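A.B. asks: The amino acid sequence is not available; the structure is as follows:
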């Protein structure tokens, strides 16, 4: 019974992710064609062949179409599966690369385009900072649970700041260099963090 429930949940999550991706794809096309500020939720919904109310079930506001994704559950699940005999940084690095392997080339292109818009639209930068704060708290809780500490532990917070900084830096680098293999780039950057710097 549990296996069936997990399969149903898995199918539901995949369907949700597919719908989210479709909405984002149409939104990005409209943002390219008529600009972020000129595009309305109603236009996005019409392009995606959904109702505005369905749009708001997936995204609380227009800016969330650029800030929301379905990758956090992949990261959490992979992190929790990492063996106990490796360092927390190794576990995080493995989890990130595993989660990245589930992202298609088209989805990566969407990620890049979303990042470019976040960088260029001032109000999106502020919203992105709030979203980033939530992501950092999620990582802190993941790490704290693994090592048996509190999420506000100084070392946990330092770890979260380091890996988040690497991820942000590489996302911007990828936005400017779309020909690069993003998963490999991120893996290399995290490996440098793991090995220390010679700078």
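C.D. replies: Yep, it's here. Fair warning: this is a prediction, and the values are worked out from it, not measured in the lab. Numbering: from 1, shown residues only.

A.B. asks: For the rest of this, base every contact and every neighbour count on C-alpha atoms.
C.D. replies: Will do.

A.B. asks: What residue, apart from its backbone neighbours, is nearest the residue most central in space within the chain spatially?
C.D. replies: Nearest to the mean C-alpha position of the chain, by CA atoms, centre = their mean, lies residue 71 at 4.9 Å. Spatial nearest neighbour of residue 71, excluding adjacent residues (CA to CA, 6 or more residues apart in numbering): residue 99 at 7.1 Å.

A.B. asks: does that neighbour really touch residue 81, like I thought?
C.D. replies: No: using CA atoms under 8 Å, residue 99 is not in contact with residue 81, being 11.9 Å away.

A.B. asks: Centre of the chain to whatever helix or strand the residue nearest to residue 71 lives in, how far?
C.D. replies: Using DSSP states H and E, residue 99 sits in helix 88-100. Relative to its chain's centre, helix 88-100 lies at 13 Å (CA atoms, centre = their mean, to the nearest Å).

A.B. asks: Which strands or helices does that helix pack on?
C.D. replies: helix 72-80, helix 122-147, helix 182-195 (3 or more CA pairs under 8 Å, 6 or more residues apart in numbering; DSSP states H and E).

A.B. asks: which one of those lies closest to residue 37?
C.D. replies: helix 122-147 (10.4 Å; CA to CA).

A.B. asks: where's residue 172 relative to residue 154, distance?
C.D. replies: Using CA to CA, to the nearest Å, we find residue 172 at a distance of 27 Å from residue 154.

A.B. asks: Equivalent analysis for residue 102, please.
C.D. replies: For residue 102, the distance to residue 154 - CA to CA - is 32 Å.

A.B. asks: second one coming, line it up with the first:
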């Protein structure tokens, strides 16, 4: 089980739950990440968990309620826990703009890859569900000043950023390309060859640098 899912176990207090409820949640996490929320039926969750559908609805009034039990702790904990860790690593890494972007691109891509199932659930729901997207955006706003601005100040300190580039511009360029390649390489056309992954990440880094660095 990957790092985020290990933490999700703790966030959900799975050990305090009845065994049947634990099995339903773990089965749902696996299936939602593999097939998506809408394509996963309660019958599939029943088969994966080896719990009857009656048992599933005993614990959760609907499939949506089951999803929220999984999604809410991820949103509540992923940003503050892993976002602050990431900023601390960036500050310790130092270097010029290209070195920083290189570190960030590799670090965030492999974070997503290591936690592929949890990441896929979040990304899919954010793209397809307004309520999930709003929950995530609210959490981003709460923590924007605490670590996004700190991250931005590290990049600004290189004195290599274009004057007209904003934090929002950087997030749009950087996150958009990293997330798109993650979904493409880990779900659409699965890539296991590390050399191919690194070659594509290096291209993304150069695209980001061209978009934000002074000429």
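C.D. replies: Arrived safely. Computed from a predicted structure; not experimentally measured.

A.B. asks: For residue 63 of structure 1, which of the helices and strands packed on helix 88-100 of structure 1 is the nearest?
C.D. replies: Comparing those under CA to CA, the one sitting nearest is helix 122-147, at 6.6 Å.

A.B. asks: Give me the more crowded residue out of residue 99 and residue 81 of structure 1.
C.D. replies: residue 99 (20 against 11; other CA atoms under 10 Å).

A.B. asks: OK, contacts around that one?
C.D. replies: 71, 74-75, 78 (CA atoms under 8 Å, 6 or more residues apart in numbering).

A.B. asks: Quick check: it vs residue 131 of structure 1, distance?
C.D. replies: Relative to residue 131 of structure 1, and taking CA to CA, residue 99 of structure 1 is found at 19 Å.

A.B. asks: still on that earlier bit, could you give the angle of the next helix or strand after the helix holding residue 99 of structure 1 to helix 182-195?
C.D. replies: Next helix or strand after helix 88-100 of structure 1 toward the C-terminus (DSSP H and E): helix 105-120. Orientation check (axes from the mean of the first three to the mean of the last three CA atoms, to 10 degrees): helix 105-120 of structure 1 against helix 182-195 gives 70 degrees.

A.B. asks: Who are the packing partners of helix 105-120 of structure 1?
C.D. replies: helix 2-34, helix 64-67, helix 122-147, helix 154-176.

A.B. asks: how much distance is there from it to the middle of the chain?
C.D. replies: Worked out by CA atoms, centre = their mean, helix 105-120 of structure 1 lies 11 Å from the chain centre.

A.B. asks: Same check on stretch 107-118 of structure 2?
C.D. replies: 7 Å.

A.B. asks: how about that stretch: buried residues?
C.D. replies: 108-109, 111-113, 115-118 (16 or more other CA atoms under 10 Å).

A.B. asks: Export the residues you listed as TSV, with columns for distance to residue 207 of structure 2.
C.D. replies: Below are the buried residues of stretch 107-118 of structure 2 laid out as TSV (distance: CA to CA, whole Å):
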residue	distance to residue 207 of structure 2
108	16
109	16
111	21
112	20
113	21
115	25
116	24
117	27
118	27
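
A.B. asks: now the angle from the strand or helix carrying residue 70 of structure 2 to helix 130-143?
C.D. replies: Residue 70 of structure 2 is part of helix 63-78 when elements are defined by DSSP H and E. Interaxial angle, helix 63-78 of structure 2 versus helix 130-143 (the same axes, to 10 degrees): 20 degrees.

A.B. asks: show me the contacts for the equivalent of residue 91 of structure 2 over in structure 1.
C.D. replies: Under the alignment (TM-score structural alignment), residue 91 of structure 2 maps onto residue 80 of structure 1. Going by CA under 8 Å, 6+ apart, residue 80 of structure 1 touches 142, 146.

A.B. asks: distance of residue 80 of structure 1 from residue 144 of structure 1?
C.D. replies: Residue 80 of structure 1 is 12 Å from residue 144 of structure 1, by CA to CA.

A.B. asks: what does residue 71 of structure 1 give?
C.D. replies: 20 Å.

A.B. asks: ok so, going back, nearest approach to residue 196 of structure 1 belongs to which of the helices and strands packed on helix 105-120 of structure 1?
C.D. replies: Judging those by CA to CA, what sits closest to residue 196 of structure 1 is helix 154-176, at 11.7 Å.

A.B. asks: orientation of that closest one relative to helix 105-120 in degrees?
C.D. replies: Using the same axes, to 10 degrees, the inter-axis angle of helix 154-176 of structure 1 relative to helix 105-120 is 100 degrees.

A.B. asks: Next, the angle from helix 154-176 of structure 1 to helix 88-100.
C.D. replies: Using the same axes, to 10 degrees: helix 154-176 of structure 1 against helix 88-100 is 40 degrees.

A.B. asks: Pull out the buried positions in helix 154-176 of structure 1.
C.D. replies: Those would be 156-157, 159-160, 163-164, 166-167, 170-171, 174-175, for helix 154-176 of structure 1 by 16+ other CA under 10 Å.

A.B. asks: Also stretch 115-134 of structure 2?
C.D. replies: Buried, per 16+ other CA under 10 Å, within stretch 115-134 of structure 2: 115-126, 132-133.
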